[in-house]
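Visitor: Please find the sequence and the predicted model below.
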Amino acid sequence: MFQLLGAVLIGVGSWGFNEKQRYGEGVSYHEDFDFYKIVFDLTIVMIILGIVIFVLSFAGCLGALRENVPLLKAFSYTLSALFLLELICAVVAFIFSSEVKAKLTDVLKDEAITRYRDDIDLQNMMDWVQKTVKCCGISPSGYKDWTNNAYFRCDPNDPKSNPSVERCAVPYSCCRNPDNFESSMINTMCGAEQQLFAYREANQFIYVDGCVDVVLEVVKSKLYIFGGIFIAVAVVQVRSG
């Protein structure tokens, strides 16, 4: 089952990556190495995750069938290393929660916001998060974060300094009601000029709070559920290893 899952992830990720290359999107072969561009390219993440899952499950399955000790050791040691890494990340995130939150916010604000229009997969993911969690932007500045994107950049003193038709706007996924009442289609310009409004005025039409704070509040409210999922995954890894 896991081998099949890994193969599917590799196949879908490879297909998506090739499609992006055809249309000039995503990571280019000719560009200098950019860590964050790779991290925020979902097709590359899918390929890497698929390879890890496929190779690891293949080693465990073949090692068990053939009673191959080196393969079983590799499977066991890798699972143990992954479990230890997850545990370290969880402890660090708990002890240095404010520092981790600040770093995560800065990275997402600097990278995800600015790349929003450059990668359709990243754009769809951010739209889904904003619509689902009912948030807008990343940091405590919320909807004002979108001024960091070239298309939405906004200078309150001189809005027309940005020639984009989306200047001072926010993505439609920030809107409380993005549907066009006449045609029932999504009005992609429902967030037009919302950055020019103050928090209370904008809050009538769009979500104004940053997604990091909103997501953390959701996690806190469902802490037992997320904790149970983490423990279940850890138990499976320990027993498999």
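Guide: The structure has been received and is ready for your questions.

Visitor: rest of the way, CA atoms for contacts and neighbours
Guide: Fine.

Visitor: List the residues that contact residue 49.
Guide: Residue 49 makes contact with 6, 9-10, according to C-alpha atoms under 8 Å, 6 or more residues apart in numbering.

Visitor: so which of those comes closest to residue 83?
Guide: residue 6 (19.0 Å; C-alpha to C-alpha).

Visitor: what are the ranges of the helices in this protein?
Guide: Per DSSP state H, the chain carries helices over the ranges 2-22, 35-39, 42-66, 69-95, 97-107, 120-133, 199-202, 211-221, 223-240.

Visitor: I'd like those laid out as JSON lines, including distance to residue 28.
Guide: Listed next are those as JSON lines, based on distance: least, C-alpha to C-alpha, whole Å:
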{"stretch": "helix 2-22", "distance to residue 28": "7"}
{"stretch": "helix 35-39", "distance to residue 28": "10"}
{"stretch": "helix 42-66", "distance to residue 28": "12"}
{"stretch": "helix 69-95", "distance to residue 28": "30"}
{"stretch": "helix 97-107", "distance to residue 28": "21"}
{"stretch": "helix 120-133", "distance to residue 28": "15"}
{"stretch": "helix 199-202", "distance to residue 28": "38"}
{"stretch": "helix 211-221", "distance to residue 28": "29"}
{"stretch": "helix 223-240", "distance to residue 28": "35"}
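
Visitor: Please compare the first structure with the one that follows:
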Amino acid sequence: QIGSLSCISYGTWMLTHKSNIIDNVTDVFLDPYVLLCVVGAVVFIVAFIGCLGALRENIYLLKIVRLFIHHICQFGCCGVSMSNDGYLDWQENQYFNCSDANPSMHRCSVP
């Protein structure tokens, strides 16, 4: 939770000290510091729900945390995969896999 709070505070600090002027809504959504704040907030909420659920032995809160972890593993988010290959599942990527049939110029390179 400390790491997520530091992400939120660093993102907020950078947003307030930035000299760019926001012209439209897309500037807000494409700003990396806004993304850092959002990711930090989501991590904080999930960690807080997990801590509270474990502390109070609340089954419903623990099921919510299990649902988040299941989605992370199911979608392969953040380098997490359920296969034995782990991070090597980039071989399944059509642009980066290292096979002779791949015509991409990024073949056999690191994404």
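Guide: Noted; the coordinates are in hand. All of these numbers come straight from a predicted model, not from anything done at the bench.

Visitor: care to give me the TM-score?
Guide: After superposition, the two chains reach a TM-score of 0.67 (TM-score structural alignment, normalised by the length of the second structure), with 95 aligned residues with a C-alpha RMSD of 3.3 Å.

Visitor: Identify whichever of the helices of the first structure lies nearest to residue 140 of the first structure.
Guide: Judged by C-alpha to C-alpha, the one of those that comes nearest to residue 140 of the first structure is helix 211-221, at 7.1 Å.

Visitor: what's near enough to touch residue 74 of the second structure?
Guide: 81-82.

Visitor: Show me what it aligns to in the first structure.
Guide: Under the alignment defined by TM-score structural alignment, residue 74 of the second structure corresponds to residue 84 in the first structure.

Visitor: Relative to residue 54 of the first structure, how far out is its match?
Guide: In this view, residue 84 of the first structure and residue 54 of the first structure are 20 Å apart by C-alpha to C-alpha, to the nearest Å.

Visitor: Then residue 20 of the first structure?
Guide: Relative to residue 54 of the first structure, residue 20 of the first structure is positioned 24 Å away (criterion: C-alpha to C-alpha).

Visitor: Compute the number of surrounding residues for residue 63 of the first structure.
Guide: When neighbours are counted by other C-alpha atoms under 10 Å, residue 63 of the first structure registers 18.

Visitor: That one pairs with which position in the second structure?
Guide: With TM-score structural alignment as the criterion, residue 63 of the first structure pairs with residue 53.

Visitor: if I pick that match, what's in contact with it?
Guide: When contacts are counted by C-alpha under 8 Å, 6+ apart, residue 53 of the second structure touches 59-62.

Visitor: need the contact list for residue 36 of the second structure.
Guide: 7-8, 11.

Visitor: Of these, which ones are shared with the first structure?
Guide: Compared against the first structure with both residues aligned by TM-score structural alignment, their matches' C-alpha atoms under 8 Å, those retain 7-8, 11.

Visitor: Would you mind putting the residues you listed into CSV with distance to residue 111 of the second structure and neighbour count alongside?
Guide: Conversion of these to CSV gives the following (distance: C-alpha to C-alpha, whole Å; neighbours: other C-alpha atoms under 10 Å):
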residue, distance to residue 111 of the second structure, neighbour count
7, 25, 22
8, 27, 23
11, 26, 19
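
Visitor: which of those lies closest to residue 23 of the second structure?
Guide: When those are compared for distance to residue 23 of the second structure, the smallest value, 19.3 Å, is given by residue 11; criterion: C-alpha to C-alpha.

Visitor: I'd say the closest one and residue 31 touch.
Guide: No: here residue 11 of the second structure lies out of contact with residue 31, judged by C-alpha atoms under 8 Å, at a distance of 10.1 Å.

Visitor: Which residue comes closest to the corresponding residue of the first structure for residue 65 of the second structure once chain neighbours are left out?
Guide: Aligned by TM-score structural alignment, residue 65 of the second structure pairs with residue 75 of the first structure. By the measure of C-alpha to C-alpha, 6 or more residues apart in numbering, the closest residue to residue 75 of the first structure outside its immediate chain neighbours is residue 60, 5.4 Å from it.

Visitor: Then residue 54 of the second structure?
Guide: Using C-alpha to C-alpha, 6+ apart and skipping the chain neighbours, the partner closest in space to residue 54 of the second structure is residue 62 (7.0 Å).

Visitor: is it true that that neighbour touches residue 50?
Guide: Yes: contact criterion C-alpha under 8 Å: residue 62 of the second structure and residue 50 qualify, at 6.0 Å.

Visitor: about what we covered before: okay, the contacts of residue 53 of the second structure in CSV with distance to residue 109 of the second structure and neighbour count next?
Guide: CSV is the format used below for the contacts of residue 53 of the second structure (distance: C-alpha to C-alpha, whole Å; neighbours: other C-alpha under 10 Å):
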residue, distance to residue 109 of the second structure, neighbour count
59, 45, 11
60, 44, 11
61, 42, 19
62, 40, 19
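
Visitor: Out of these, the closest to residue 97 of the second structure would be?
Guide: Lowest distance from residue 97 of the second structure to the contacts of residue 53 of the second structure (C-alpha to C-alpha) belongs to residue 62, with 37.7 Å.
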